[in-house]
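> coordinates only, sequence not included:
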């Protein structure tokens, strides 16, 4: 429970190699959501198995719990996570 309060979130791949991760709440501003997105991408890339080849994060979409997904452009996000 203490880790959840600090913002730690566990993630796993489902059968179709998709990761479902909550990034924030409706009350979060854009900068906070972007920071969370960069942190998630960094954590996923860091957890990449050494045997995995190619581009590890290909696409991302943002959605509410029951709403339609919006495709994200990852080029700026990937450059932020690498710097």
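Done, it's in. This one's a predicted model, so the numbers in the text were calculated from it and none came from an experiment.
> rest of the way, CA atoms for contacts and neighbours
OK.
> buried set for stretch 67-74?
By neighbour count on 16 or more other Cα atoms under 10 Å, the buried set for stretch 67-74 is residue 74.
> Can you give me the first-to-last residue distance of that stretch?
Start-to-end span of stretch 67-74 (Cα to Cα, to the nearest Å) is 21 Å.
> gap between that stretch and the chain center?
12 Å (Cα atoms, centre = their mean, to the nearest Å).
> residues making contact with that stretch?
Outside stretch 67-74, the residues that touch it by Cα atoms under 8 Å, 6 or more residues apart in numbering are 59-63.
> just curious, which of the residues you listed is nearest to residue 35?
Nearest to residue 35, judged by Cα to Cα, of the contacts of stretch 67-74 is residue 62 at 14.0 Å.
> and the comparison structure, right after this:
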């Protein structure tokens, strides 16, 4: 749903369209530190989803606060809407 906080309700439509075309990434973080985002659609190829996942994880790592200590990404799960998640080893992300 459109939401002013996420920038999907705006008076500057041209700016919003430009951001989306440049690859704007939207994600939400809940109280438990779990990050929720969309990295693709069912129609995407496995390569497209892999590339999007790698880019998203790289972005999360770039946004890591300098004061954060310990393991920053503890686990990764991928799922489609309303389906069971598939666990991915965070160490394997560098190998993809």
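Right, received. Where do you want to start? A quick note: this is a predicted structure, and the numbers were derived from the prediction, not measured.
> overall similarity of the pair, as a TM-score.
Put the two chains on top of each other and the TM-score (TM-score structural alignment, normalised by the length of structure 1) is 0.84; 80 aligned residues with a Cα RMSD of 1.5 Å.
> returning to that earlier point: among the contacts of stretch 67-74 of structure 1, which are in strands?
Among those, the residues falling in strands (DSSP state E) are 61-62.
> Adding neighbour count, write the contacts of stretch 67-74 of structure 1 out as JSON lines.
Putting the contacts of stretch 67-74 of structure 1 into JSON lines (neighbours: other Cα atoms under 10 Å) gives the following:
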{"residue": "59", "neighbour count": "11"}
{"residue": "60", "neighbour count": "16"}
{"residue": "61", "neighbour count": "12"}
{"residue": "62", "neighbour count": "15"}
{"residue": "63", "neighbour count": "12"}
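> What is the aligned counterpart of residue 14 of structure 1 in structure 2?
Under the alignment (TM-score structural alignment), residue 14 of structure 1 pairs with residue 30 of structure 2.
> Over to residue 4 of structure 1?
Checking TM-score structural alignment: residue 4 of structure 1 goes with residue 20.
> now do residue 76 of structure 1
Aligned against structure 2 - with TM-score structural alignment as the criterion - residue 76 of structure 1 pairs with residue 92.
> In a helix, its match, correct?
Yes - if the criterion is DSSP: H, G, I helix; E, B strand; the rest coil, then residue 92 of structure 2 is within a helix.
> what helix or strand does residue 36 of structure 2 sit in?
Using DSSP states H and E, residue 36 of structure 2 sits in strand 35-37.
> compared with structure 1, how much does that strand deviate?
After superposition onto structure 1, strand 35-37 of structure 2 lies on average 0.5 Å away from the residues it aligns with, using mean Cα distance after the TM-score superposition for structure 1.
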